[in-house]
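Novice: just to be clear, the model below is a prediction. Sequence and coordinates:
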Amino acid sequence: MARPPWPREARKAFWREVAAGSSTENAAAAVGVSRAVGYRWLAASGGVMPPRQVREGPPVSPRPQGRRLSSVDREEIAHLHRSGMSLGEIADAVGFHKSTISRELRRNLSGTRYRGSTAQQLAEARACEGRHKQAKLAVNTRLRAEVERRLGNNDSPEQIANRLRLDFPEDPEMRVSHETIYTSIYVQGRGALRKDLAGHLRTGRAVRKPRAQRRAAKSDGGSPLRNVVSISERPPEVEDRAVPGHWEGDLIMGSGNTSAIGTLVERATGFVVLLHLPGDHTAVTMQTAICEQMARLPETLRQTLTWDRGSEMTNHAQIAAATGLVIYFADPGSPWQRGSTENTNGLLRQYFPKGSDLSLWGPGFLEQVALQMNNRPRKRLDWRTPAEALDALLSEHDKPPGVALTG
């Protein structure tokens, strides 16, 4: 009695495994057929993967970013190219982008024939030639002198590379990429430029930080802020809440992080001020909002402000100059260092639920919410309200114009 044919789905699954890079034996085992059956399917197709099977099923996972074609990849490309597959089909099967396959064939075709072993030899020869090629800035002394002069004037490599095109439009020898300039400063054995010029770069580092570390720094709390004063330098009197006038600030974010409301909390009393941020929460908008609200308070209540390291505080120096505040910044990923705002923001979510569009609320509504918050009895104030506590602190001063303390 003849064995019934294998289900069509099993064949499809087999070819998907092959397209994903599995060997014939592994692909057969993955779909539950013997190795002999797998080789029989391969032979029946003429040793070529049916194009329609490449397109069916889930997409093949792309190769890791930055991976180069190997000798095995090139042999596979040669086999698929001989079979008449299109560039897109070859790219799907091998797991590289279509443009990579196109460039590989264009570089290494001999007539209409592409051989994997020959292509590998040519690729290795090009790589070797590149390793031993003299750096452009080492050969072109005129270009090197111009780049060094501009670096000495504190121009960045990107500025230099682009200005050279404008300043020497008819001279192709006066061209260099910004990456070549960085390489000539930082990379041992390629250092055509004076090492002391590294001190004129924005970072001032003598060694360039690896790209992986730069990405990690951003994901681990890296910040665009400059010249910040760390929370570790904040006076002890701020920590024990004994002296008024010390504030914490933060943002409540809306849906998609496209809208926000700023929060300011006075540490001694828990008094809340909400910042209306129309349209955006950029550094300029934040600067305007903080300066306007702080101008309504007496000088005695403008001592310090503690914030996280978000880009909205890029203009912290201008804010400090306008308000008289000394601004401190919490450590990255340490929300507990600003416990007052963290607690307040949790209470404010009653009015501004997560995922809502915060741009819908105008300054009048924000003032009403702040009024309600400031008239809630607080246990840590012996059940007085923040407004009452602040009112007592301001008893020797005029009340700030426009700020509602009590209902």
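Specialist: Arrived safely, thanks for sending.

Novice: going by C-alpha atoms from here, please, whenever you check contacts or count neighbours.
Specialist: Noted.

Novice: what's around residue 8, how many residues?
Specialist: Neighbour count of residue 8, defined by other Cα atoms under 10 Å: 9.

Novice: name the element residue 252 belongs to?
Specialist: strand 246-253 (DSSP states H and E).

Novice: output the contacting helices and strands for that strand.
Specialist: Secondary-structure packing of strand 246-253 (3 or more Cα pairs under 8 Å, 6 or more residues apart in numbering; DSSP states H and E): strand 260-266, strand 304-307, helix 339-348.

Novice: tilt between the helix or strand following the last one and strand 260-266?
Specialist: Right, helix 339-348. Counting by DSSP H and E, the element after helix 339-348 in chain order, helix or strand, is helix 363-374. Per axes from the mean of the first three to the mean of the last three Cα atoms, to 10 degrees, the angle that helix 363-374 makes with strand 260-266 is 40 degrees.

Novice: which of the residues in helix 363-374 are buried?
Specialist: Buried positions in helix 363-374, judged by neighbour count with 16 or more other Cα atoms under 10 Å: 366-367, 369-371, 373-374.

Novice: likewise stretch 10-27?
Specialist: Quick answer for stretch 10-27 (16+ other Cα under 10 Å): 11-21, 24-27.

Novice: the structure to be compared is supplied as follows:
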Amino acid sequence: MDFKIRDRSVVQGRRPLSEERRLYLQLMQQGVSNREACRIVGINEKTGRRWRNGRAPSGGNVGASPITAVAPSSVPSRYLCEADRIHIADRVREKATIRAIAAELGRGPSTVSREIHRNRHPENRQYRPFAAQARADGRRPRPKPRKISLNPELRDAVQAGLDELWSPERICQALRAQFPNRPEMHVVHETVYQALYLQGRGELRRELAGALRTGRARRKPQRQDQQRRPRFAEPMAMISERPAEAEDRAVPGHWEGDLIIGKDSGSTIGTLVERATRYVMLVHLPDGRGAEAVRDALQETVQRLPAHLKRSLTWDQGSEMGRHHEFTVATDVPVYFCDPASPWQRGSNENTNGLLRQYFPKGTDLSVHTREHLDAVAAQLNGRPRKTLGWETPAERLHKLLAA
């Protein structure tokens, strides 16, 4: 046996007995008598009997439950159990760190930290595992009584404010100003809303809901898909509806578009990248990035292309494309929109924007660049050999496709 018996002849002060407790329980399960087990572990026989049988509370002594061997659950519990709290108490006495205790229990450090601060003794600030378990069990039952229903004075004050057509937030601020030293009269406005909407309750009269600015007696859900307003006035065609030929990059004429933003979001340059050849066109936007300005600038840029290079345009769901339907009617180019927060669906355009930052660094004013300068930058990029094209330039690849 690799357990080291504690030397009782040396005064060592208070020390956790978690290892002794574990070994004592193991010996008892093996059929060893209480006297022999206490002698091996190095504890008093009375302590062993108290561990095995528990202790009833008497006088100033706190009661304790008997120690039992609990088989570990195959599924970790969401809540801390009594064994976890005993382990925490022992390790706290050993002055172990929160992170070390959490690692031993397989929990998050914040879980252990909250447990210690929430369930320790309010006066001496010591953490007692059985008292902590009792406090946790006392807080667990649901539903809990609400603050407004427990305090008639507070309920009458809130009702008086609603009778005056005050908003719940204004009522809460007035209560804090009227009763600065009485925290039992302080509530947040969400508590008032719940007292109105979650009737059951009998906390506030239902007809008081008419005093709210909305006049609703029931809370309106905010996260239902069918109740969300559409992004644009005209319906969007999503990227999943885009032709398959655009996905495999075999046919030229499918473009990806985006904006690069200058200093303080005050200037903008539009970028268009052809998917098959990575050919770049830059859109001059001297009038800002409003929906009308972007629509007109894109129309002017796309009109310079031959008809067989105007097959589709893929854009993100930015507000600058609010007039996408008018752009499609004027140019006969359908616009497809990416899914929210999915920049990889315009991978070629995102990569090109990174290359363009070599010419237009972030945090600079982009309005100083003229249309001629933008055309020169685009020509330089289109003449740069690209690895993805087998070290051909976008201009060469576009010329080959057009010739074919």
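Specialist: Structure's in. What do you need? Quick caveat, the model's predicted, so the values are computed rather than measured.

Novice: work out the TM-score between the chains.
Specialist: Put the two chains on top of each other and the TM-score (TM-score structural alignment, normalised by the length of structure 2) is 0.49; 240 aligned residues with a Cα RMSD of 4.4 Å.

Novice: which of the helices and strands packed on strand 246-253 of structure 1 sits closest to residue 237 of structure 1?
Specialist: For residue 237 of structure 1, the closest of those is strand 304-307, at 11.0 Å, according to Cα to Cα.

Novice: so which elements touch the closest one?
Specialist: Using 3+ Cα pairs under 8 Å, 6+ apart: strand 304-307 of structure 1 touches strand 246-253, strand 326-329.

Novice: as JSON lines, these with mean neighbour count and distance to residue 273 of structure 1 would be great.
Specialist: Below are these laid out as JSON lines (neighbours: other Cα atoms under 10 Å; distance: least, Cα to Cα, whole Å):
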{"stretch": "strand 246-253", "mean neighbour count": "24", "distance to residue 273 of structure 1": "10"}
{"stretch": "strand 326-329", "mean neighbour count": "21", "distance to residue 273 of structure 1": "17"}
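
Novice: and those as JSON lines, adding distance to residue 108 of structure 1?
Specialist: Shown next, in JSON lines, are these (distance: least, Cα to Cα, whole Å):
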{"stretch": "strand 246-253", "distance to residue 108 of structure 1": "53"}
{"stretch": "strand 326-329", "distance to residue 108 of structure 1": "56"}
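
Novice: mind checking those for the one nearest to residue 54 of structure 1?
Specialist: strand 246-253 (44.3 Å).

Novice: what inclination does that closest one have with respect to helix 339-348?
Specialist: Using the same axes, to 10 degrees: strand 246-253 of structure 1 against helix 339-348 is 40 degrees.

Novice: which ones are touching the closest residue to residue 132 of structure 2 other than its chain neighbours?
Specialist: Among residues not flanking residue 132 of structure 2 along the chain, residue 119 sits closest, at 4.8 Å (Cα to Cα, 6 or more residues apart in numbering). For residue 119 of structure 2, the contact set (Cα atoms under 8 Å, 6 or more residues apart in numbering) comprises 127, 131-133, 135-136.

Novice: what about the residue lying closest to residue 105 of structure 2 once chain neighbours are set aside, which helix or strand?
Specialist: Residue nearest to residue 105 of structure 2 in three dimensions, not counting chain neighbours: residue 84, with 7.1 Å by Cα to Cα, 6+ apart. For residue 84 of structure 2, the enclosing helix or strand under DSSP H and E is helix 82-93.

Novice: now the helix or strand that that helix is followed by: buried residues?
Specialist: For helix 82-93 of structure 2, the following helix or strand on the C-terminal side (DSSP H and E) is helix 98-105. Across helix 98-105 of structure 2, burial judged by 16+ other Cα under 10 Å covers 98, 101-102, 105.

Novice: from residue 51 of structure 2, how far out is the residue nearest to residue 105 of structure 2?
Specialist: Using Cα to Cα, to the nearest Å, residue 84 of structure 2 is found at 17 Å from residue 51 of structure 2.

Novice: quick check, residue 174 of structure 2 in a helix?
Specialist: Yes. Counting by DSSP: H, G, I helix; E, B strand; the rest coil, one finds residue 174 of structure 2 located in a helix.

Novice: can you count the residues close to it?
Specialist: By the criterion of other Cα under 10 Å, residue 174 of structure 2 has 16 neighbours.

Novice: show me what the helix or strand where residue 138 of structure 2 lies is packed up against.
Specialist: Here residue 138 of structure 2, judged by DSSP H and E, is contained in helix 129-139. Applying 3+ Cα pairs under 8 Å, 6+ apart, one finds that helix 129-139 of structure 2 contacts helix 82-93, helix 109-119.

Novice: which secondary structure elements does the longest one sit against?
Specialist: Packing partners of helix 82-93 of structure 2 (3+ Cα pairs under 8 Å, 6+ apart): helix 98-105, helix 129-139.
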